[in-house]
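Student: All I have is the shape, not the residue letters:
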């Protein structure tokens, strides 16, 4: 199509590219006129965000023209349209407003293009008209999907009966009545995932002007929900980027392979590192295994473990050594003297990581082995245990596990867990 279809003697995609601003401005004016006539509320009409999404539609239409008859847009190319539609759903706009806006925008583009076609280009105008309708048909499907997913998420988070079941399971209440109200048969067990979605490793240098950060957040949330939907309609999930909780029905003999598969799919779909704390249990224990999964995830993140799904077995020692109690309070105090000596703490960590080998520790730190010996001696005096003594090394490991966990909680704004939690009220 690109080689034979012309507007004013210019290949159609090139003409659209050259007149992108004109097409966008005309569409914006048409939307504004219709909004005034229909007494539409002004709140959703945010400029420059509205201009951004209109220009993005022009770009996608140009892409469709370039692909010729039968050309299709992919889910990835339409991801920002889907996310923008989700944002409008979260603003409380009716879906009919969204559909009318796309029809008005497409018509406005055609109204600019049609008069520019010369006498010899009238046959091509029919093909352009077909392309406009094909584009409108495709994007309508995309934006309705985004709108519906967000509307469903809002219902889940605010008033839907499914949220009642989700809440009952996580709070330890009897889930049977909530399940009946939601029309869901309770499964033998759930895979409970506590998820942390990492940042985009290669973010764009600068977002397009007017693109709301909420669009990116909705885009990620939609992707998570789309992956989880592959596991059936009874999956319960709540996404609050960068964290999420998912309850996936599983058979009684489900194992960690299922958890790792879910995380692998999320990682591939999102293109970001995903960490998960995974646990399994029947419906009446979901609240307990959910807390366990949260703890496992927290330890994996605090210890700097790579992306993936982690179960209690993967962090068993660190988990047990960091449980609240008088012992953890004392361990905190043991390493407190190192607060003013970050190079000594780094020496201790490197010494433990290198299997208590002074030579390798010195090489990693680029210092003389005598310097390592001096620092380890001073550490022993300050903290009250000698990390070079085999019987005292476990104390060092435990204290550092706890120190990492405390630092992670401070960074993430969570309260430190002290021994006062040992006997909850």
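Tutor: Structure received. All figures in this text were calculated on a predicted structure; none of them were measured in a lab. Numbering: from 1, shown residues only.

Student: CA atoms for contacts and neighbours, from now on please.
Tutor: Fine.

Student: who are the neighbours in contact with residue 356?
Tutor: By CA atoms under 8 Å, 6 or more residues apart in numbering, residue 356 lies in contact with residue 388.

Student: can you give me the strands for the stretch 101-250 of the chain?
Tutor: Remark: strands assigned in the stretch 101-250 of the chain by DSSP state E, counting those that start in this stretch are 189-197, 236-240, 243-250.

Student: my read: residue 26 touches residue 109, true?
Tutor: Yes. The criterion here is CA atoms under 8 Å, and residue 26 meets it with residue 109 at 7.2 Å.

Student: And those two? Which one has more around it.
Tutor: Taking other CA atoms under 10 Å, residue 26 and residue 109 do not tie; residue 109 has more neighbours (22 against 16).

Student: try this one side by side with the last:
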């Protein structure tokens, strides 16, 4: 068959496929011409070559759809100019048609296999790169500054403001039921705000997301998308207090990722101690509690002096401390406190009276409220009375 005709078929098929490189056909067309004449099927070496071209197409970024279109278009275009077809012998034309169809079928299967294997390798390499970048950024130090360029290659501009979100789930994010959450969250956030891709991974059972934070709307978006992803990935399992997240400060620079990460982890721990119900906690809003914990001697003295006598109550200090915590959290409204604790208003009133008797101070008195509320928060931070102060 005329080589110029074969070349024209390849170029026409390349145009049909959206302008891909006709060189991806390799020697496929001459092989099909021979197969149409002899009726043979593609040999193992020829199929291996098709698989290699599929792999090359994947590495070059050619879509699989375009690659398959190239080969199928080449087959139907070649059919029109085959000598055996022009001769018009029905028996030979039928045999040639079957040979061309088998060649197209076998070639496309080999192409797709080679393409997918190459894509899998790329995906593993990218995942390994992302994980290495993630671990380096969370470790901080000089190594973190050195990966700024690699982060940019993955779509994360660390020279611009960014933040870290850390989320906890009752099942942990190492659980098989939650393994899809990191990838789902990445897809939900990619280009969603600031046109930057996040880096999401699991560390010690916690979900960690490093994301672009050009403004407060971007930070809020991450919490909203996380809630949506959990609801979709775990129907019925994302409601209530099964999960909670915290966001560290928005900072610029690769070395600041560790700072924001540690702030988010600390805020998540404080939120648990304080029994905060906010789904996404802002670390900046909990700075006062972190300051409070820095002077342990003063905090211990505050709890002991103000709340220590509650330990002598029947049943211990726990129920009375819980009542005080709920009372202050609801703005000093007894009915709301009762609803929060699933008690009667009478029971709440009785407990507040017992506190007054044991402490010699009125928890409802505005003049004494600040000191008592601060002591209650300090007790929650130290997990007192469940954990003795000397062990907290």
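Tutor: Sure thing, it's come through. Values in this document were obtained by computation on a predicted structure and should not be read as measured data.

Student: quick one on the thing from earlier: let me know which of the strands of the stretch 101-250 of the first structure is tucked in deepest.
Tutor: Highest mean neighbour count of the strands of the stretch 101-250 of the first structure: strand 189-197, a mean of 25 (counted as mean count of other CA atoms under 10 Å).

Student: Now do that strand: everything it contacts.
Tutor: Outside strand 189-197 of the first structure, the residues that reach it (CA under 8 Å, 6+ apart) are 241-252, 259, 272-283, 286, 289-290, 293-294, 297.

Student: Identify the residue range in the second structure corresponding to it.
Tutor: Aligned by TM-score structural alignment, strand 189-197 of the first structure falls on residues 161-169 of the second structure.

Student: circling back to that earlier point, now the strands of the stretch 101-250 of the first structure in JSON lines, with distance to residue 49 of the first structure?
Tutor: Putting the strands of the stretch 101-250 of the first structure into JSON lines (distance: least, CA to CA, whole Å) gives the following:
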{"stretch": "strand 189-197", "distance to residue 49 of the first structure": "26"}
{"stretch": "strand 236-240", "distance to residue 49 of the first structure": "23"}
{"stretch": "strand 243-250", "distance to residue 49 of the first structure": "26"}
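
Student: I'd say residue 379 of the first structure and residue 344 touch.
Tutor: Yes. The pair residue 379 of the first structure / residue 344 is scored as a contact, 7.1 Å apart, by CA under 8 Å.

Student: hey, what's in contact with both of those two?
Tutor: With CA under 8 Å, 6+ apart as the test, residue 379 of the first structure and residue 344 both reach residue 338.

Student: Among those two, which residue is more densely surrounded?
Tutor: The neighbour count for residue 379 of the first structure versus residue 344, taken as other CA under 10 Å, is higher for residue 379 (22 against 18).

Student: need the helices for the stretch 51-200 of the second structure, in chain order.
Tutor: For the stretch 51-200 of the second structure, the helices defined by DSSP state H, counting those that start in this stretch cover 64-81, 83-87, 90-139, 142-146, 148-153, 181-189.

Student: The stretch 201-350 of the first structure now?
Tutor: 213-229, 256-270, 286-302, 316-321, 326-335, 342-353.

Student: closest to residue 139 of the first structure out of those?
Tutor: Proximity to residue 139 of the first structure, assessed across those by CA to CA, is greatest for helix 213-229 (15.6 Å).

Student: List the buried residues in the closest one.
Tutor: Residues of helix 213-229 of the first structure classed as buried by neighbour count (16 or more other CA atoms under 10 Å): 215-225, 227-228.

Student: and these as JSON lines, adding distance to residue 96 of the first structure?
Tutor: What follows is the buried residues of helix 213-229 of the first structure, written out as JSON lines (distance: CA to CA, whole Å):
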{"residue": "215", "distance to residue 96 of the first structure": "20"}
{"residue": "216", "distance to residue 96 of the first structure": "23"}
{"residue": "217", "distance to residue 96 of the first structure": "24"}
{"residue": "218", "distance to residue 96 of the first structure": "20"}
{"residue": "219", "distance to residue 96 of the first structure": "21"}
{"residue": "220", "distance to residue 96 of the first structure": "24"}
{"residue": "221", "distance to residue 96 of the first structure": "23"}
{"residue": "222", "distance to residue 96 of the first structure": "21"}
{"residue": "223", "distance to residue 96 of the first structure": "24"}
{"residue": "224", "distance to residue 96 of the first structure": "26"}
{"residue": "225", "distance to residue 96 of the first structure": "23"}
{"residue": "227", "distance to residue 96 of the first structure": "27"}
{"residue": "228", "distance to residue 96 of the first structure": "27"}
